[in-house]
Structure formats: structure tokens, C-alpha cells
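1. what follows is a predicted protein model with its sequence.
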Amino acid sequence: DTPMALKEKISQGLNADILVLSGGVSMGDYDFTKAVFRELGADMNFWKLAIRPGQPLAFGKIQGKLAFGLPGNPVSSMVTFEQLVRPALLKMSGCRSYGRPVVQAIFQERFSKRGDRRHFLRGILTREDGEFRVRTTGDQGSGILTSMVKANCLIDVPVEVERLNPGDEVAVQLLSGEAWLATTEQGHSGGNRLSCC
């Protein structure tokens, strides 16, 4: 973790169509990405997002190439990849639809947060009695990898929502094939509709 080594690696990466880094975008002693991006003449759109997990995140262009600096915490990196990098890759590949399928589900727990960030909770989606239900995978810390490993969906909690109670309806982004099959079957039976974001 030195500025010189990072600059060398980023320069090599600029031979590709898109550059994706993980780590080094926050305010720690070894977070050099911001300085190196600037040194390479990056035109950055933003350095932070009002989301959790994944607030420290860099995006812009370096020498005309899209450049993403994802957080170093594994869950933060995965969530921000899903929200930003995956759609960008699909769009660059010519796909017409690049959002994960989204369904409405009934939340099964209590959850509270401050009204300053959008949250992506890792969740487990099931279908019971003809309706989708969702609960979290447990502890939601950005360093808890099992919260993502157990998940088949992301529960999208908007900035302005500060509290969720059992029975509240939430938007859920599907991640796994198992969740996709459940929603497809439900769609054929005239239940909850799928939509892409």
C-alpha cells in the first residue's frame, strides 16, 4: 500500500475498458486512491454516496475510462458493485435492461435508522400464503461477510424512511436464481408483479 505502487497498478488497469478498485477510498493512513486518481488527472463525479453500506466510494473518468473506487469492507464493496458497477458493465455490453428484478415484500422485523442515508439491508426473501415476505440475514455490519453470503436479496430502504415495522411493505432487489424462480412462479399466478429498475 504505497502511492507509487497504486499509481503503477491503476496505470496498467487503464488499458481496459473500465477500472474497478476495492479499498483505499476512505480517510485512513493507507487510503491513497483519491490522491492517485487526482495525480492521474481524474475527472471525478463524486467521492461519497449517501448510502449504507458503501458511503466512501469514488466514481469518475481517468483518461476517458470509467473508474470506480469501491470501499474496502467486503459487504460495502459487494453492495456498491451491485448498485453501480454491474449496471455500468451491462449497459456497456449493450444490454437494454441492467437493473436487478424488484418486487414488493412484507417486512418481518423492526428496523430503524437515521434519515440521512439510503440503506441496502441484506435479506432473505420467501413466499408464504401467496405473498412475498422478507427478513434480514442478521447483523448488518459492513464487515460481516455472512450477511451477504446468506442473502438472496437486498432490501432497499429509502433515505426518508427512518423506521420499519413488521407488516410494512418494502422494495426488494433480487440477487439469486432461487428468488428469481419464486417471483417468476408468482408472476404466472397473477400475484406480485416484477419490475426492473
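-> Nice, I can see it. Numbers count the residues shown, from 1 in each chain.

2. only C-alpha atoms from now on, for both contacts and neighbour counts.
-> OK.

3. element containing the residue nearest to the spatial centre of the chain, please.
-> Nearest to the mean C-alpha position of the chain, by Cα atoms, centre = their mean, lies Val79 at 2.6 Å. Per DSSP states H and E: Val79 is located in helix 74-80.

4. centre of the chain to that helix, how far?
-> Average the C-alpha atoms of helix 74-80, do the same for its chain, and the two points are 6 Å apart (Cα atoms, centre = their mean, to the nearest Å).

5. which helices and strands does it pack with?
-> If you count contacts as 3 or more Cα pairs under 8 Å, 6 or more residues apart in numbering; DSSP states H and E, helix 74-80 packs onto strand 65-70.

6. buried ones in stretch 35-42?
-> Of the residues in stretch 35-42, 36-37, 42 count as buried by neighbour count, 16 or more other Cα atoms under 10 Å.

7. then this one, side by side with the first:
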Amino acid sequence: VTHKPRVAIVATGDELVDVTTPPGPGQLVDSSAHALDALVREAGGIPHRLGIAGDTLEALAAMLATALTYDVVISTGGVSVGDRDHVRAALEAAGVTLELYKVAMKPGKPFSFGRRGGIPVFGLPGNPVSTVVGFELFLRPALLAMQGALAVERPRAPVELAAGYRKQAGRAHFLRAHVVRDGARLLARVHAKQGSAMMSSMIGCNALVELAAELTEIPPGGTAPAILLEAV
């Protein structure tokens, strides 16, 4: 693909309602699909939100049949191991060969990738922050590469953390943070709330601070690499 890729966005989950519908008990607003719409546009693609598929194999299969007529498919939710998470089964039934499932990262572990012919199919977690982080790490570079871009990665730079941070070993962590320049230094303040469902934690953040999988603690003033989401 050298033209602007047409990107199908499929949200999944009986609990989801569109942003135009007030959520009732047990319901959640589908913020992920709207975030993806904006992110795809920013990366040069043409987003097409196909709607919300219910948690049945039949509903997912019907929507995927339409989605697979586009250049790229993105689904959100339904890629974990819950009894009602049918996305993997629906993809396999549609002839999509899964090449990757689960990444040792937080947020965004239940990420998947597959293909049907030349159509790439990305499965993102349902939690909105996981969706955004997964897009930044995997989909944005892919969309830019499909358009012939030579530089597909966002700038990276070492930053100094204002406060320490602890984590368990085993997964890389991508922390939402606000980075400011202080002379030759870049100072990062990590958002206090790092839950993957906390979309509000993205407000005011302009970087993702990366802590390696084997790392368990970084002290105040410690240095870590960061993905800069905007110029600092």
C-alpha cells in the first residue's frame, strides 16, 4: 500500500455503548474506537469505525467479513481468555493466520497480530490506555511504513524521573508521563494513576517512559528511555 490505508476499526463487547449513548448499569462508553479514529488520522490513515460487535461468534464473524475488505483491520477487546472473548475464534474462522499473541508489556499484554493474505489484522486490548499504547508501539509504525515513510518511530530520549518507581520483573512497563526540558536535561513526572482503564491519565502526558522487563525499581533522579509523543 502506498496510498492512505483504509483502516477498519471494530469494537467488541456487549457492555459497550457509543459515546452518544448515556451508559446504563454495567455499561461502558466505547472511548477506544474514538481514540483510534483520531490516532489513525494522525498517522495518515483513513479510519472507518464499523461499530460495536456483540460477544457472540456470529456477530463478530459478520463484522469481520466487512472489516476484511479494508486495507487494515483493528479490533479492540475480546483477545483475552475469557469465556465470552470470541475474537480469536472469529479471526481463525475468517481465515486470518495469527502470528503473534500476547506481548510481555504493561499496559497492553493481550495484543495479537495476524494476516489474511496481504491484509494485516491487529487485535488490541479493550482497556483504552492499552489501546493507545499498543497503537503507538505497533500500529502507528506499521501505518507509516505502508505509506512509504522512512522514519516510522517517534523520537526517543533519556529522561530523568522526578520520583522513583517500582514494578515486578517480567514485563516492560510504559508509563504515562509529562516531560519538560530543563537546560540539557529532560525531566519526567510520571502520572500517579497508571491503570490501563484510566483514559484520563493520558491528559497532559506527552511521553511514554519505558522500563525494561527485568527492571524492578528506578530511584528518584534515575534515567530511563522515553518515547516522546510530541516535541519537548
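-> Structure received. Remember, predicted model here, so these are calculated numbers, not experimental data.

8. which residues of the second structure does the lengthiest strand in the first structure align to?
-> Longest strand of the first structure, by residue count under DSSP state E: strand 118-128. Across the second structure, the stretch matching strand 118-128 of the first structure (TM-score structural alignment) is residues 172-182.

9. just the buried positions in that stretch, please.
-> Of the residues in stretch 172-182 of the second structure, those buried (16+ other Cα under 10 Å) are 172-180.

10. from the residues you listed, which is closest to Met63 of the second structure?
-> Set against Met63 of the second structure, the nearest of those by Cα to Cα is Phe174 (31.5 Å).

11. hmm, that closest one is touching Lys106, no?
-> Yes - the criterion here is Cα atoms under 8 Å, and Phe174 of the second structure meets it with Lys106 at 6.3 Å.

12. what residue in the second structure is paired with the residue nearest to the centre of the first structure?
-> In the second structure, Val79 of the first structure lands on Val133 (TM-score structural alignment).

13. now do the residue nearest to Glu210 of the second structure when sequence neighbours are not counted against Leu229 of the second structure, distance only.
-> With Cα to Cα, 6 or more residues apart in numbering as the criterion, Glu210 of the second structure has its nearest non-adjacent residue at 4.7 Å, and that residue is Phe174. Relative to Leu229 of the second structure, Phe174 of the second structure is positioned 12 Å away (Cα to Cα, to the nearest Å).

14. spit out the residues that contact the two alike.
-> Leu208 (Cα atoms under 8 Å, 6 or more residues apart in numbering).

15. name the SS class of the corresponding residue of the second structure for Gln140 of the first structure, please.
-> Counting by TM-score structural alignment, Gln140 of the first structure corresponds to Gln194 in the second structure. Three-state assignment for Gln194 of the second structure (DSSP: H, G, I helix; E, B strand; the rest coil): coil.

16. check the gap between Glu178 of the first structure and Leu40 of the first structure for me.
-> For Glu178 of the first structure, the distance to Leu40 of the first structure equals 43 Å [Cα to Cα].

17. check Phe59 of the first structure too.
-> The spacing between Phe59 of the first structure and Leu40 of the first structure, counted by Cα to Cα, is 14 Å.

18. now Ile51 of the first structure
-> To Leu40 of the first structure, Ile51 of the first structure is 27 Å away according to Cα to Cα.

19. got it, and Val20 of the first structure?
-> From Val20 of the first structure to Leu40 of the first structure the distance is 15 Å (Cα to Cα).

20. how far off centre is the match of strand 118-128 of the first structure?
-> Offset of stretch 172-182 of the second structure from its chain centre (Cα atoms, centre = their mean): 17 Å.

21. check the mean deviation of that stretch from the first structure.
-> By mean Cα distance after the TM-score superposition for the first structure, the fitted stretch 172-182 of the second structure averages 0.7 Å away from its aligned residues in the first structure.

22. got a list of contacts for that stretch?
-> Applying Cα under 8 Å, 6+ apart, the external contacts of stretch 172-182 of the second structure come out as 104-107, 133, 159, 186-191, 194, 201-202, 204-214, 232.

23. ok, now stretch 71-85 of the first structure?
-> Applying Cα under 8 Å, 6+ apart, the external contacts of stretch 71-85 of the first structure come out as 22-26, 52-57, 68, 70, 120, 142-145, 147-148.
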